[in-house]
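1. Please work out how this folds:
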Amino acid sequence: MNRLADATSPYLQQHADNPVHWWPWGPEAFEEARRRGVPVLLSVGYAACHWCHVMAHESFEDDVLAEYANEHFVAVKVDREERPDVDAVYMEAVQAATGQGGWPMTVFLTPDKEPFYFGTYFPPEPRHGMPGFRQVLEGVTAAWRDRRDEVAEVAGRIRADLAERAAVYGAGTGAVPPPAEADLHQALAGLSRTFDAKRGGFGGAPKFPPSMAVEFLLRHHARTGSEAALEMAGRTLEAMARGGLYDQLGGGFARYSVDADWVVPHFEKMLYDNALLIRVYLHHWRATGDPLSRRIALETADFLLDALRTPEGAFASALDADSVDPATGKTAEGAYYAWTPEQLTAVLGAEDGALAVGLLDVTGTFEHGTSVLQLPADPADRQALARIRARLLAARAERPAPARDDKVVAAWNGLAVAALAETGALLDRPDLVEAAERAADLLIAVHLTADGRLLRTSRDGRPGPNAGVLEDYADLAEGLLALYSVTGESAWLDLSGGLLDTVLVHFTDPASGALYDTADDAEELIRRPQDPTDNATPSGWTAAAGALLGYAAYTGSDRHRTAAERALGIVGALAGRAPRFIGWGLAVAEALIDGPREVAVVGPAGDPATAALHRTALLATAPGAVVAVGEPGTADVPLLADRPLLDGRPAAYVCQHFSCDAPTADPAELAERLR
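-> The predicted model follows:
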């Protein structure tokens, strides 16, 4: 029978009615394969994945194909967003064997979890040089039945190869020094070589939002004054905001652009992309005052609240790429977002319709004469644009909406907490700070267990069964530190410290300071995943380094700072070779080299002078600067301890390694010290 009905994952729920007898990942499935003497068919995907839906409709809903799969395999479904450790291990094998990867990921395993045949999407029949899925199943069945020794040999070689790869990051070989100035200049030069000066971004199509690399560029400019770094960051941010990647009506960014010009997106909208982009657009505004970046940060924050906030107060994972096209009644990618000139005229009338066609570049940029809306330039008549956007947004709301993956992922919500807290504080939106606090409350109440460990997901306020991985601890710790800097509530700092203590105890190699993606007491896979490079989100490794460094700056903890420095050793090795994929580590390295600056603001709560100093400190562009605010005599936050008022007035202290300049009561002087 199909065993997915009780799953907390919306992706697994999508497959609960398949005729395939799916099992969730777990020891029971592999024991069943061992009992029956058959291989495991592992299928990995996620709810917003277009090609996952395609393969499901073509193959997993086919009764004849399902009957064959049920007879010859134990079929296991995994939501890669619930089990990133399982996904990472087998995706590494897929990429090593085939030179490419993607989802859905299809892997055939022995009952001992060893992979021996791989693929991604398979069509139901042979097509474009790809074998049909039935052919694949029959081929694997024949190999398992007739050439079992050969299968075992292949599986053993793959397992050995993965074990060799696991040693590449130096666990157990001793600490490596953190990156130096020369490493960061090498990284800047590497990014310059791949920068697309005409279109923004790095490399060619497809183009993904390079949030972590842009954060590094902004921090590098702030510390060194590099105009090249600021130019690359600004050009990229503007190109993404004006193109089809950005939803010009409802705000928020799609997952990536299929072309090099940022015109045609892959339409799924992910929480993690939008949380990261809110923060980087906010930081660009903070550095330059750019009104476009300010608008995009606010609109994207509003998108999170309007489209992704759950009834419990946290944030859902994603909106689907597909929705029902009202014209055909069939599901199609981008149907919710694309327009024709005729549709614009029907909604707006002839005059505004013609204006909208020109403003929003409706020239057949997508499929079947439809267009993704763009905004190549801000019009002189901003009121006309606002009127057009409001009417089109109302009309679009009448279309069938994309499905929402409403599971709550701890790591991605941590990113959202940081983004909303900072945006609310800097752009005078207290509702955004409140939303960040509510999300953090949900994560602590539902995801944090009594023994201080995190669960990765929840849904409808019900915790999921899977243990948190490194990025969950690191990104939530980062979010709580940002929330503390904005609110001054020390409970957030204490909770962050508890999460980071778990990182030190359960995720860190004691000999080298290298970090693992799973805890030392997590489920044993064919290898323990470990990857310092960024993917769609900051790597757990470097995100943890950043949170450890920030926590050390607040508390003076040598233990946490040393752990951050040891974790950053890998960044120097990768800075020159792969700067696009170690962007968050480079950004943290900028903070390390800058100190980071530690700002203690002391003064009565509610005093306008205290608020002015606090806001000035939050506006500082010094890389990774931490900000603590509290009443005089505060003792529970070490950075605030023994910091008196200045002649009875609120005062700010700028420190590095807890060595402080003379206090100032003047916001302008504070801003100058934080340049």
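2. Please count neighbours and contacts with C-alpha atoms only from this point.
-> Fine.
3. Would you confirm that D520 contacts V503?
-> No. In this structure D520 lies outside contact range of V503 using C-alpha atoms under 8 Å: 10.2 Å.
4. Among these two, which residue is more densely surrounded?
-> Neighbour tally, D520 and V503, criterion other C-alpha atoms under 10 Å: the higher count belongs to V503, 25 against 14.
5. got a list of what the more buried one touches?
-> 470, 473-474, 544 (C-alpha atoms under 8 Å, 6 or more residues apart in numbering).
6. Including neighbour count and distance to S211, could those residues go into TSV?
-> Converted to TSV, the contacts of V503 look like this (neighbours: other C-alpha atoms under 10 Å; distance: C-alpha to C-alpha, whole Å):
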residue	neighbour count	distance to S211
L470	30	20
Y473	29	20
A474	30	17
A544	33	17
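7. got the residues you listed as a markdown table, with secondary structure and distance to P24 columns?
-> Shown next, in a markdown table, are these (DSSP: H, G, I helix; E, B strand; the rest coil; distance: C-alpha to C-alpha, whole Å):
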| residue | secondary structure | distance to P24 |
| --- | --- | --- |
| L470 | helix | 22 |
| Y473 | helix | 24 |
| A474 | helix | 27 |
| A544 | helix | 30 |
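8. Here is the second sequence; please produce its structure so I can put it next to the first one:
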Amino acid sequence: GVTEAGNFEGKNILFLSELPEDRAFAAEVSLESYLDKLSADVEKLRASRELRPKPYLDDKVITAWNAMMITTLAQAGSILEESRFLDAAITAAEHLWMHAWDPNEKHLFRILRDGKLSESGKLRDYAYLSQSMLTLYDETGDELWLKRSQSLVDSMVEKFWDRQQGGFFSVTENDAADLIARHKDRFDESLPSGNSVAASSLSKLYRRTGQHIYARLADQLFQTFAAEIVQIPTSYGYTLKALQDHRDGSIGPLEFAGSGSVRVSVRVAGRSDNRIQTIVEVTLADGWHVQSNQPLADNLIATKISSVSEDWQFENATYPPADEAYLSFQTDPLSVWSGTVQIPVEFKTAGEPDSALQLNLQLQACNDELCLLPENVQLELPLGLVTG
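-> The predicted model follows:
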């Protein structure tokens, strides 16, 4: 009960020492009556507390922090098949783009509060937001997000890139005027560094647009910090992940090929006993095509799927009918796919799988003027998705 001595630093903190059922029994009243009285007492306490000065509320919107949440929501919406998460990510991204980005000056602000902008964006704001826009592009296929990410990255390079030694500074030259030194945010600690996220965005933009300038900048960035990465690799965890993806290509349920002209994804369509049915979807940009699984000449690269998982055996793929096409530089007909192609693929496992389902898609992207080099695109479905 309440005492003069109190129960915490000379004051009384009220709490229920017994269950409501026990208190009602001891007072010889019904539980309903006891709860009604308890509710009335709680309302009196709440009214009294409302008279106290309220603590300050930090209600500012920080661009980089919101960008991280946008990335998380977009990925969660896809993995958990929760459209409300993806909708929330899109709403937040639209809000930041409309209110924190100045399209005329190509300038991003860091803080938004009560409709007012303050503090120029730092490297992390540009890098994190560009990454979130790329994630939305991957999850929706809407090129608007790709273009917005590209605008952010182009501005980031213009404002933060060190043209003498490589890598990105943390602040712009103007913001560094009063600083002793212009720092580079490079260590991956509780949050990925601005440079590591920037490197990831550059690499992903290259794979999605085919513009080599982004690949060259990513290469230079990794070279800038190479000596430190070798000496203290534990301080560059996210950077090393970005480097691996840049060098070998990332592996997941969504990948890109053909310098961004081909988008490839895989999803689970069904499960039965020791089998899993998947859908591999290949989307080609306008004007591009790939050979079907049965090309009409021996020197052409067939588009085919195979398994690269030890636990999963390729059973069959149901390839769709192909179109007959003629190219400007070839007189013989071709058996090709264009637009969006869906290929049902079935795999089986002998027992309880211990690894993710990985598959390989062989293809060669071509248009009416040229063919790019043949590619092997690796896709992966995490173990949790394939086993349900």
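9. Next, the TM-score between them, please.
-> Taking TM-score structural alignment, normalised by the length of the second structure as the basis, the two superposed chains have a TM-score of 0.57; 264 aligned residues with a C-alpha RMSD of 4.3 Å.
10. All the strands of the stretch 501-650 of the first structure, residue numbers only.
-> Per DSSP state E, counting those that start in this stretch, the stretch 501-650 of the first structure carries strands over the ranges 598-602, 626-630.
11. how far off strand 626-630 does the first one point, in degrees?
-> Think strand 598-602 of the first structure. In terms of direction (axes from the mean of the first three to the mean of the last three C-alpha atoms, to 10 degrees), strand 598-602 of the first structure departs from strand 626-630 by 10 degrees.
12. Check which helices and strands strand 598-602 of the first structure sits against.
-> helix 608-618, strand 626-630, strand 651-656 (3 or more C-alpha pairs under 8 Å, 6 or more residues apart in numbering; DSSP states H and E).
13. out of those, deepest packed?
-> Greatest average neighbour count among these goes to strand 626-630 (a mean of 27), per mean count of other C-alpha atoms under 10 Å.
14. what's it packed up against?
-> On a contact count with 3+ C-alpha pairs under 8 Å, 6+ apart, strand 626-630 of the first structure meets helix 470-487, helix 540-555, strand 598-602, helix 608-618.
15. For the ones you listed, could you give me a markdown table that also reports distance to I388 of the first structure?
-> Output for those, formatted as a markdown table (distance: least, C-alpha to C-alpha, whole Å):
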| stretch | distance to I388 of the first structure |
| --- | --- |
| helix 470-487 | 36 |
| helix 540-555 | 41 |
| strand 598-602 | 45 |
| helix 608-618 | 36 |
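16. ranking the ones you listed by burial, who's on top?
-> For these, the largest average neighbour count (mean count of other C-alpha under 10 Å) is found in strand 598-602, namely a mean of 29.
17. picking up where we left off before, out of the helices and strands packed on strand 626-630 of the first structure, nearest to S512 of the first structure?
-> With C-alpha to C-alpha as the criterion, S512 of the first structure lies closest to helix 540-555 of those, at 13.0 Å.
18. Give the aligned range of that closest one in the second structure.
-> Taken onto the second structure by TM-score structural alignment, helix 540-555 of the first structure occupies residues 194-209 there.
19. Same question for stretch 228-237 of the first structure.
-> Under TM-score structural alignment, there's no match for stretch 228-237 of the first structure.
20. Nearest to E150 of the first structure, out of the helices and strands packed on strand 598-602 of the first structure?
-> Of these, nearest to E150 of the first structure by C-alpha to C-alpha is strand 626-630, at 57.2 Å.
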